[in-house]
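J.: Provide a 3D model corresponding to the input given below.
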Amino acid sequence: MLIGLVTFIALMGFTLGPRLGLSWPEKFVRDTVGFVQGIFYKPASYIAGFFEDVRDLKEVYEENERLKKAVAQYERESADYNRIKNENLYYMDLLKFTEAQMNRYDYDYRPANVLSVNQDPNNHTLVIDIGAKQGVKMNMSVISDEGMVGVISHVGNFTSTVKLLTTLDPQDANRQQIAATVSDKDTFGIIESYDKKSQMLKMTRIPQDDPVEVGDLIISSGNGGVIPRGMIIGTVDSVEVGEFGLNKTAMIDPAANFQDWKTLLVVFTPEVPQG
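T.: I've put the predicted structure just below:
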């Protein structure tokens, strides 16, 4: 037993002492364990990576959905902001226009929204959202911030029909002729028709010695008591000798563009009291 114990201690000292390498049994065991771990580790890592990629893909999808909603909300808010901004600018310009007109003439301007437009070239009219209940009456002038648009041709309780200047026709016995003048000259003429081809208003009965010339600003003169003075009509595009050489005819480029209206102004004058 003593000899066996001494031999065991000697073997332990030999195996535990400093060595340059592993013994072949240790190498065999290490290689075997490493091979088996490799067999199981790679598939396990692939499976774990697959589920991790699926989780990442789901997170990316959810993030994309959140971003899409945020972009859509931003576009809606941006569109609303631009619409409100443009409307504010428009109403500010309209307010400046009415203030300038009121400082010049003792008129009241009632804003009206355009409800519908009849594009029939023979009956070009539009409907606005104020009527008799708001004091609107027949033949009242209707303007935009650019110039005169037309006159009230029909009045309901809460809506009114506006007959546009583009419907002026010398063959129409019910047409509303407009006595016109130049804003800073002593001149006279009648706006009696609209030329659809040239898109110009025709001003006739201008005296031969009248100083009207190209570029002059034409406004209503107020003669006749229907159309009030100072309604901007347009600018003179050309002046020609009229029939029989006794007077002149001028073609007027309208100030209003007769399209894309949202808000117009009905002109109330002291001669036509509000109801």
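
J.: Please make it C-alpha for all contacts and neighbour counts, starting now.
T.: OK.

J.: Pull out the buried positions in stretch 48-56.
T.: By 16 or more other C-alpha atoms under 10 Å, stretch 48-56 has no buried positions at all.

J.: Also stretch 262-275?
T.: Of all the residues in stretch 262-275, those buried under the rule 16+ other C-alpha under 10 Å are 263-269, 272.

J.: go on, stretch 127-146?
T.: By 16+ other C-alpha under 10 Å, the buried positions in stretch 127-146 come out as 127-132, 135-145.

J.: Where do the strands of the stretch 1-150 of the chain begin and end?
T.: 108-118, 125-128, 141-143, 148-155 (DSSP state E, counting those that start in this stretch).

J.: Dump the ones you listed to CSV, plus distance to residue 11.
T.: Formatted as CSV, the strands of the stretch 1-150 of the chain follow (distance: least, C-alpha to C-alpha, whole Å):
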stretch, distance to residue 11
strand 108-118, 110
strand 125-128, 115
strand 141-143, 118
strand 148-155, 119
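
J.: Tell me which of these lies nearest to residue 229.
T.: For residue 229, the closest of those is strand 141-143, at 10.4 Å, according to C-alpha to C-alpha.

J.: Which strands and helices lie in contact with the closest one?
T.: strand 148-155, strand 263-268 (3 or more C-alpha pairs under 8 Å, 6 or more residues apart in numbering; DSSP states H and E).

J.: quick revisit: can you put the buried residues of stretch 262-275 in a markdown table and add distance to residue 107?
T.: Formatted as a markdown table, those follow (distance: C-alpha to C-alpha, whole Å):
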| residue | distance to residue 107 |
| --- | --- |
| 263 | 18 |
| 264 | 15 |
| 265 | 11 |
| 266 | 10 |
| 267 | 7 |
| 268 | 6 |
| 269 | 5 |
| 272 | 10 |
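
J.: Let's compare: structure for the following, please.
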Amino acid sequence: MRNKRLFILMIGLIVFIALMGFTLGRTRLTWPEKFINDAFGTAQGALYRPVGAVADFFRDLGRLSDVYKENEQLRQTVAQYTQDQIRFNRLEADNKRLQEELDFTERQKQLDDYRYLIAQVVGSTSNPYEKTIKINLGSNDGLKEQMAVRTVDGLVGLVSHVSTFTSTVTLITELDVDTAKGTPVSATVVGKTESFGIIEYDEVTQTLQMNKIDENDKLAEGDIVMTSGIGSIFPQGIIIGTVKDRQVGDFMTHTAIITPAAKLDHLREVFVIVVPDMDGP
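T.: Coordinates of the predicted model:
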């Protein structure tokens, strides 16, 4: 039995050596070897494609997860940047506006002896028949009725009601001389002190007008209209607006259409003018 095993081992070794010698000297495969290689390659390819596809699928899933996380981070970054940009633009606009108001008060100190109280606009009426705004200054701050109100650009109106901490301002478009609430605004022209007229608001045409202009008055389109100081209500020199057009009026007088200098629909801060003889308890 032992010799039989040894004999089989010897035969196997001889066959292996013979096969090695037979194949090492050849450069071409036999048809059985080719068949085996082709069959093995086909089977390997058939298995490799689905396995590779599954591997690629899971790899793509991992990449999609990474891309999603990156997109979320980018989205949050863009949202934060947008908020910061809006906040920066608002602060920049506020700073510019407040700087202009500060420069305005400094300039006015050199032109007149009025005192200017800056007030925040805290509300406005929705009544179309009486356009007013509410400011955050009242009698506690020294405000009185009939004080003129303006912005950096020009005349806004007149203080009509005063409470302890707030006041109501009637806009210039409501100062109609033909009504009980009316207060005439006498006006002249910058550089043409001989020009004179009364400022009114025409509700029909919804325009600010300068009426009762003498037909020989040299007022012309483009002139800057300001308060004349006559009547002791509105201090002299407050810009009202610019002449847009001049037309023939009633009773040998002319009428000028005025474009308001103050932006009456976008009021945020205003100045209440305290004239020296009004500055008191």
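
J.: just to revisit the earlier point, residue 4 of the first structure: which of the strands of the stretch 1-150 of the first structure is closest?
T.: Checked against C-alpha to C-alpha, the stretch from those lying closest is strand 108-118, at 117.6 Å.

J.: Buried residues, stretch 163-175 of the first structure. List them.
T.: For stretch 163-175 of the first structure, the neighbour count (16+ other C-alpha under 10 Å) marks 163-169 as buried.

J.: Show me where the first structure has its helices.
T.: Assigned by DSSP state H, the first structure shows helices spanning 2-16, 24-104.

J.: count of residues packed around residue 207 of the second structure?
T.: For residue 207 of the second structure, the neighbour count with other C-alpha atoms under 10 Å is 16.

J.: would you list every one of the strands in the stretch 151-275 of the first structure?
T.: 160-164, 178-182, 189-195, 200-207, 217-220, 232-241, 247-254, 263-268.

J.: which one of the strands of the stretch 1-150 of the first structure lies closest to residue 45 of the first structure?
T.: For residue 45 of the first structure, the closest of the strands of the stretch 1-150 of the first structure is strand 108-118, at 69.7 Å, according to C-alpha to C-alpha.

J.: JSON lines for the strands of the stretch 151-275 of the first structure, including distance to residue 93 of the first structure?
T.: Conversion of the strands of the stretch 151-275 of the first structure to JSON lines gives the following (distance: least, C-alpha to C-alpha, whole Å):
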{"stretch": "strand 160-164", "distance to residue 93 of the first structure": "22"}
{"stretch": "strand 178-182", "distance to residue 93 of the first structure": "24"}
{"stretch": "strand 189-195", "distance to residue 93 of the first structure": "27"}
{"stretch": "strand 200-207", "distance to residue 93 of the first structure": "26"}
{"stretch": "strand 217-220", "distance to residue 93 of the first structure": "20"}
{"stretch": "strand 232-241", "distance to residue 93 of the first structure": "16"}
{"stretch": "strand 247-254", "distance to residue 93 of the first structure": "19"}
{"stretch": "strand 263-268", "distance to residue 93 of the first structure": "12"}
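
J.: quick one on the thing from earlier: so which of the helices of the first structure comes closest to residue 193 of the first structure?
T.: So among the helices of the first structure, helix 24-104 is nearest, using C-alpha to C-alpha, at 25.9 Å.

J.: Report the distance from that closest one to the chain centre.
T.: Distance of helix 24-104 of the first structure from its chain centroid, counting by C-alpha atoms, centre = their mean, to the nearest Å, is 30 Å.

J.: Would you mind getting the average deviation of that helix from the second structure?
T.: Superposing on the second structure places helix 24-104 of the first structure at an average distance of 2.4 Å from its equivalents, by mean C-alpha distance after the TM-score superposition for the first structure.

J.: related to what we said a few turns ago, nearest to residue 72 of the first structure, of the buried residues of stretch 163-175 of the first structure?
T.: The closest of those, once distances to residue 72 of the first structure are taken by C-alpha to C-alpha, is residue 164, at 41.1 Å.

J.: pretty sure that closest one is touching residue 153, no?
T.: No: if you go by C-alpha atoms under 8 Å, residue 164 of the first structure and residue 153 don't touch, sitting 9.4 Å apart.

J.: closest one to residue 84 of the first structure among the helices and strands packed on strand 141-143 of the first structure?
T.: With C-alpha to C-alpha as the measure, strand 263-268 is the member of these nearest residue 84 of the first structure (14.4 Å).

J.: so the closest one corresponds to what in the second structure?
T.: Matched against the second structure by TM-score structural alignment, strand 263-268 of the first structure falls on residues 269-274.
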